[in-house]
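1. My questions concern the predicted model and sequence given below.
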Amino acid sequence: MNHKIIQSFWSKPFFDEQSSAEEHRLKGGWPSEKYNYLSWAFSCLQLRKHYNDVELFTDERGKFLLIDELGLPYTNVSTELDNLKDYRSDLWAIGKIYTYSLQNEPFVHIDGDAFLWECLPVELFEEPLIAQNIENEPIMYGELMEKINAKFTDIPEPLRNVDITKGHIYAINAGIIGGSDLEFFKTYTKYVFDFISKNAEHLFWINSGLFNCVYEQLLFYNLAIKNHIKIGYLFPKVTTIPEYTKTFRLVGHKTSYVHTFGVNKKSKFSYMFLDYYMRTLYPEYYNRINRLTETGINWGGVDSFKHSASSRIMETEPLKLYYDNFIVDFINIESPYMTTVFRLSDRTQIIGKEEEISLNMEFTKEDFANFWNNYGQATRIQITGAEGLKVELIPGVYKIILDQFDGKRALREVINNLIGFFLGQQEEIINLMRVVTESGDNNILKSNLESAIKEKAYEFIIDEVIVEDKLLV
C-alpha cells in the first residue's frame, strides 16, 4: 500500500520571542538557527532522494522560510497550519497533531530532525499504524500523569486507566508516525484537541513541554491498545530509543536512520556531521543557508513580522566532552568493530554512591546474572540505607571494577581496538575529529582517545553487560 510522505512545520513556537524554550526562536533545539535550517534542508533532501513525493504542511511564515528562502523541493505545500494561531506556542506538537487530522490517505509523517539514508522497510507500510519505536518511560509519564490526574478536569478515556504504579509505562516515539487507519487518526486527534481545550486553565500545573509527549505519544499508544490496533515499528525490538539513531556517528555501519531529538542536537559531533553532510552532498543548499544566516532573512511582508537571524553558536564545549560524546556510542553499542570478549570473574561487585548511601553489592556470577536480568535493565531500583532512608538508584551509573574481568589484557585490547577503529575510519570521520580537536597530529588524537576511552570504559561498560559466555562490549 502506498503511503504519502509528509512533514510539518508550525512556525509559531519558532517565532515566540517571549519563550526561552530550546525548541523556540528558530533554533529548534540546535545551537543556532543555521543548524536548524540545515536540519530541515537535510531531512527534506534525503527524503526526496528516496521518495518522489514529499509534502509539507506549514503556515505562511513557515512557507516563506522553507520554500521561498531555503528553496526546499517539497512537491506540495499546504499552509493550513495558519488555523492554529490561537494555540499556545509551548504546545509545539499541536502542529503535528493538526497535520495528522488533515490526512485523507495513508501517510507517514517524518520529523524535521529525522534523516533517512534508505527507504523505510516495505513491510512497515503493511501495518495499520506506524511509529518509530515503543518507549518505556515509567518515571516521566508516571510523574506527569500523577499531576494530570490530580489537576485536570477532563482526561481522555484511553489515559484514565494508565497504571502509574507499574514499573513500565509504554508510549510510542513519534519521530516517524502514520499508517493507513485514517479513522483511528480522526479519533486520536479529536481526543488531543478536546484534551487541550477542556484543560486549558490547568496547563500551568504541569511541564507544558513534556505534556506534548503525553498527548502525542502516550495517548496514541493507549488508544491503539484499547482498540486492539497493531502498531508497526521501525525498531520493533526495543523499548527505549536506540542509541545508534541519536547521532550521525554510526550511519553506514549500524543504522540508516538518525533522529537527533532533544539534547542530541547540542552535541558538537551532531551538528558538525550535519554541517559536513550538507556541505558535501548538497553544496548549493548549504551555501544558500550560509548566506541567509550571515545576512539575515528579511521577514518584512510576512504578516509584517521581522526577525533578525543570528548564526551565533553556543559556547564552546570543553575539549574533553567532544571525546566523551564521540566514544560513548561505541562503548555502549554492540559493534562489529569491537571483537574483544569480556567474561566476568567468579565474583562480581558493583560499587557507587548516591547522596549519603553507598552501594557495594557483591555477587556470585550466577547471582549477578539474576540481579541484572531483574534490575539492570530497569530505569531505577530502590535500596534502603541507614535509618531506613530509601533512595532510588540508576544501576547504569555504577561501575564494575576491572578486576572482575578474566584476563589481565581485556581492557587494554578493547582500548587498542577502539583507537584503531576511530583512526581507521572513513575520511569524513577522521577529518571531523581533526576539526573538533583542532589537531591534525594522529599521535595527539591517539593519546587523547586513549585517555577518554579508559575513563569512559569503566562508566559505560556495565550498560552492555551480558554475563556468562556472551560478548561484553
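-> Thanks, I have it.
2. CA atoms for contacts and neighbours, from now on please.
-> Fine.
3. what about the closest residue to residue 320 other than its chain neighbours, neighbour count?
-> Nearest non-adjacent residue to residue 320, counting by C-alpha to C-alpha, 6 or more residues apart in numbering: residue 452, 7.5 Å away. Neighbours of residue 452 under the rule other C-alpha atoms under 10 Å: 21.
4. Repeat that for residue 98.
-> Counted with other C-alpha under 10 Å, residue 98 comes out at 21.
5. How about residue 109?
-> 25.
6. what's the host helix or strand of it packed up against?
-> Residue 109 is located in strand 107-110, with elements delineated by DSSP states H and E. Applying 3 or more C-alpha pairs under 8 Å, 6 or more residues apart in numbering; DSSP states H and E, one finds that strand 107-110 contacts strand 4-9, strand 170-179.
7. next up, a second structure to put side by side with the first:
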Amino acid sequence: MRIIQSAWTCNKPSLLTTSLGWLSPEYNLMAWTLSCLQLKKYYPELILYCDSVSAKMLVDTLKLPYSEVICNLDSLNIYHPQLWALPKILSYSQQEEPFLHVDGDVFIWKEFEDSLLQGGLIAQNMEAATDYYENIMISLESSLNYFPDEILNERKTKKPILAYNAGIFGGNDISFFKEYTEKAFDFVAKNILHLSRINVSNFNIFFEQYLFYCLAKKHNKKVKVLLPDTIGDNQYRGFGDFGKVPYEKDYLHLLGSYKRNDFVCKQMADRLRQDYPQYYYRIIDLFKTNKLPLYKDCYKIENTTENYLLQRYKKLINSDLKNKKESSAKLLNFDFKRNLKKELGDFKLNKNQFIDFEIFNSKINSIVKKDFVLFSKDYLYARDCKGNSYFQSLFENSEEVYSKVLVSDEDYRIIESRYNWSSFIEKQKVKDEGEIVVLEESETNFSTLIIPECDQNRFSLVYVDSLDLLILGILKRRKTVGELIEELKNYFDTKELKNNFKEFEELIFGRIRLGLYAKSIKYKQL
C-alpha cells in the first residue's frame, strides 16, 4: 500500500519563520522529520505531496528520504490559509490505487497491521462530539449557506455528532474517495464568500472528518480503525507520551494543543535527537546559520555547524563529565533571559499574591545567579542527552524494572511559596482561548523544584507534592526501584495497599517518570 503525506505552507513564504500551529518553527520541522523517518523505517515507498516552499525545505534542505515527491499543492494558494485540511483532501483525490495518508504530526514505531491496511476505508479512530464540536457546528449552521445532503440528513436525526479522526486516512475503496473529495471541495467552494463569518480553522474538522463519517454512513461503508475506542473530540490523552515509546506505545499523534505544549514538544525534539541526531542538528544548524531564534537554545557556542554539533553530541553522550562548573571566563557567553512576570500573562495580582510572587521570583534569581550560572553547559547538555534514554532503559522490561537503580539528582533546589506559581505559569502557556486558569493557594505552602538548564532560560520550574518530596528524600541514597517501593509502603495504609497494590505501584512508577522528566531523579546504570 502507498503511504503518503501532504505538506502545504498555508501561503507562508518560509518554514523557518512560521510555526503552523506548533509552539515554534523548529518544532514543526522536527515533527515532520521524525514522522517521515519513522514511516520510512517501515515503508520504503513513502510519497510526499507538497507545495514548492515545503519541497524546498523538507526535500532540498533537510533531505528527508521520500521515495517520490509530487509538488502540485501550490494550486491551493488561492484558498484561505486556515483551510489546512485542503492539501490532504487534494492528495486523497489524486490516488488511483490503495493508499494510507499519514499526518506530519503522527509517529509510528511498528508497521500497521495487514488487517487494517486491507480495509476499504481506514481511519485513526471514531470521534464523538462533546459540547465543543456541537457548538462549533451550530455556529457553522448559522453562518454558512451550504451543507452537503449527507450532513443535512445526519443532522436531522438529532443524534450526537460522530466523525473519524484523520491522523491516518485512506483505504482500498478509491471510488469512495473520488466522491468524498469532490463533495469536500464543493462544501468549501460554495461557502467561500462566507468564511469571514466563521472560525475558518474549525471548519476543517467538518468538511474533512465529519463529511467522511456522514458519507460512509450513507453508503453503509465499514471503516477500519487503528484505535478501537471512540474518543471525545477534546479527550485525546496519552497521545504525546514519548517517554513510553517504543516499549509501551507504538503510535503517537500530536493533534490539537499537543503542538503548543512545551513539555511534549521538547520530548519530541529529544526523541529526534536520540534516534536521528544528524537530522536534528541539521535543523539546529539551519536556524543558527540564518540567525533565527530557537525556542530552546542550547547552542550559544562558537561553532554551530551541523557536523560540529553532531560530533559534540557523540562525544558528550559517551562521556562521564565530572566537572560540573564552568570557568569564569566563559560565563559572559550565556545570558539569563527568563522573565516570570511576563509569563504570568495578563493575570492581575492582589496584594498578597504580589508579595508572594516577588519573594518567589527573588529566590529564583538568587539561586540562578549564585549557583546555576556556574554550571558547565557541556555538563547540563550531556545530562539532557543521556536522560532521554532512561525511560526505555527502566521500563521496557516489566520484570527487571525492580532491580534498576535510582538516585536523586544533586543539582535542583526547592522553593516554598503560598501560591502554586509554577503550575499556574505552565497552565497559562497551554490554555485554550477564553479558558481561565485558577491560581491555587495553600495555608501550608507549595513546593517548587528549580532545575538548572543549559538553554537560554537557565532554569525550569516543576511543582512537587509531599509524595514527590518523600521519594526524593529516600533516593538521596541509591535505591533499586524495588527497595523504593518497599520503603514507601510504610507511608500508606496496609489495608489499602493490600486491596489496591497495582494502583499504588502505578502511582509510584508515574512519580518516577515525573522525576526523570524533571531531572530530579537519575537512573544509575550498574
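-> Right, received. Where do you want to start? Remember, predicted model here, so these are calculated numbers, not experimental data.
8. still on that earlier bit, is it possible to get CSV of the helices and strands packed on strand 107-110 of structure 1 that adds mean neighbour count and distance to residue 61 of structure 1?
-> Output for those, formatted as CSV (neighbours: other C-alpha atoms under 10 Å; distance: least, C-alpha to C-alpha, whole Å):
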stretch, mean neighbour count, distance to residue 61 of structure 1
strand 4-9, 23, 10
strand 170-179, 23, 23
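9. which residue numbers in structure 2 go with the strand holding residue 109 of structure 1?
-> Counting by TM-score structural alignment, strand 107-110 of structure 1 pairs with residues 99-102 of structure 2.
10. mean shift of that stretch relative to structure 1?
-> Mean deviation of stretch 99-102 of structure 2 relative to structure 1 after superposition (mean C-alpha distance after the TM-score superposition for structure 1): 0.4 Å.
11. can you list contacts of that stretch?
-> Contact partners of stretch 99-102 of structure 2, identified using C-alpha atoms under 8 Å, 6 or more residues apart in numbering, comprise 1-6, 88, 92, 117, 122, 167-172.
12. need the contact list for the spatially most central residue of structure 1.
-> Structure 1 has residue 261 as the residue nearest its centroid, 3.6 Å off, counting by C-alpha atoms, centre = their mean. The contact partners of residue 261 of structure 1, by C-alpha under 8 Å, 6+ apart, come to 113, 246.
13. Same question for the one 3 residues further on.
-> For residue 264 of structure 1, the set of contacting residues under the criterion of C-alpha under 8 Å, 6+ apart consists of 246, 247, 270.
14. Which of these are conserved in structure 2?
-> Among the contacts of residue 264 of structure 1, the ones still in contact in structure 2 (both residues aligned by TM-score structural alignment, their matches' C-alpha atoms under 8 Å) are 246, 270.
15. Distance to residue 34 of structure 1, neighbour count and secondary structure for the contacts of residue 264 of structure 1 - can I get that in JSON lines?
-> Formatted as JSON lines, the contacts of residue 264 of structure 1 follow (distance: C-alpha to C-alpha, whole Å; neighbours: other C-alpha atoms under 10 Å; DSSP: H, G, I helix; E, B strand; the rest coil):
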{"residue": "246", "distance to residue 34 of structure 1": "20", "neighbour count": "21", "secondary structure": "coil"}
{"residue": "247", "distance to residue 34 of structure 1": "18", "neighbour count": "24", "secondary structure": "coil"}
{"residue": "270", "distance to residue 34 of structure 1": "13", "neighbour count": "21", "secondary structure": "helix"}
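16. Closest one of the contacts of residue 264 of structure 1 to residue 369 of structure 1?
-> residue 246 (28.8 Å; C-alpha to C-alpha).
17. just to revisit the earlier point, report whether the residue nearest to residue 320 of structure 1 is found in a helix, as I expect.
-> Yes: assessed with DSSP: H, G, I helix; E, B strand; the rest coil, residue 452 of structure 1 lies in a helix.
18. Verify the stated contact: it with residue 322.
-> No: the criterion here is C-alpha atoms under 8 Å, and residue 452 of structure 1 misses it with residue 322 at 9.6 Å.
19. what about the strands in the stretch 251-400 of structure 1?
-> 257-259, 347-354, 357-364, 381-384, 390-393, 399-400 (DSSP state E, counting those that start in this stretch).
20. just the stretch 301-450 of structure 2 next, same as before
-> Counting by DSSP E, counting those that start in this stretch, the strands of the stretch 301-450 of structure 2 are 405-408, 413-419, 441-452.
21. hey, which of these is tucked in deepest?
-> strand 405-408 (a mean of 22; mean count of other C-alpha atoms under 10 Å).
22. what range in structure 1 matches it?
-> So strand 405-408 of structure 2 sits over no part of structure 1, by TM-score structural alignment.
23. what's that strand packed up against?
-> By 3+ C-alpha pairs under 8 Å, 6+ apart, strand 405-408 of structure 2 packs against helix 466-474, strand 479-480, strand 521-524.
24. Contacts made by stretch 133-142 of structure 1 with the rest, please.
-> Contacts of stretch 133-142 of structure 1 (C-alpha under 8 Å, 6+ apart): 164-174, 214, 218, 233-236, 238-241, 379.
25. Pull the contacting residues for the aligned partner of residue 145 of structure 2 in structure 1.
-> Aligned against structure 1 by TM-score structural alignment, residue 145 of structure 2 finds its counterpart in residue 153. By C-alpha under 8 Å, 6+ apart, residue 153 of structure 1 lies in contact with 198, 199.
26. so residue 153 of structure 1 is in which element?
-> Assigned by DSSP H and E, residue 153 of structure 1 falls outside every helix and strand.
27. Give me the aligned partner of the residue nearest to the centre of structure 1 over in structure 2.
-> In structure 2, residue 261 of structure 1 lands on residue 255 (TM-score structural alignment).
28. what does residue 284 of structure 1 give?
-> Under TM-score structural alignment, residue 284 of structure 1 pairs with residue 278 in structure 2.
29. Fine by me, we can end here.
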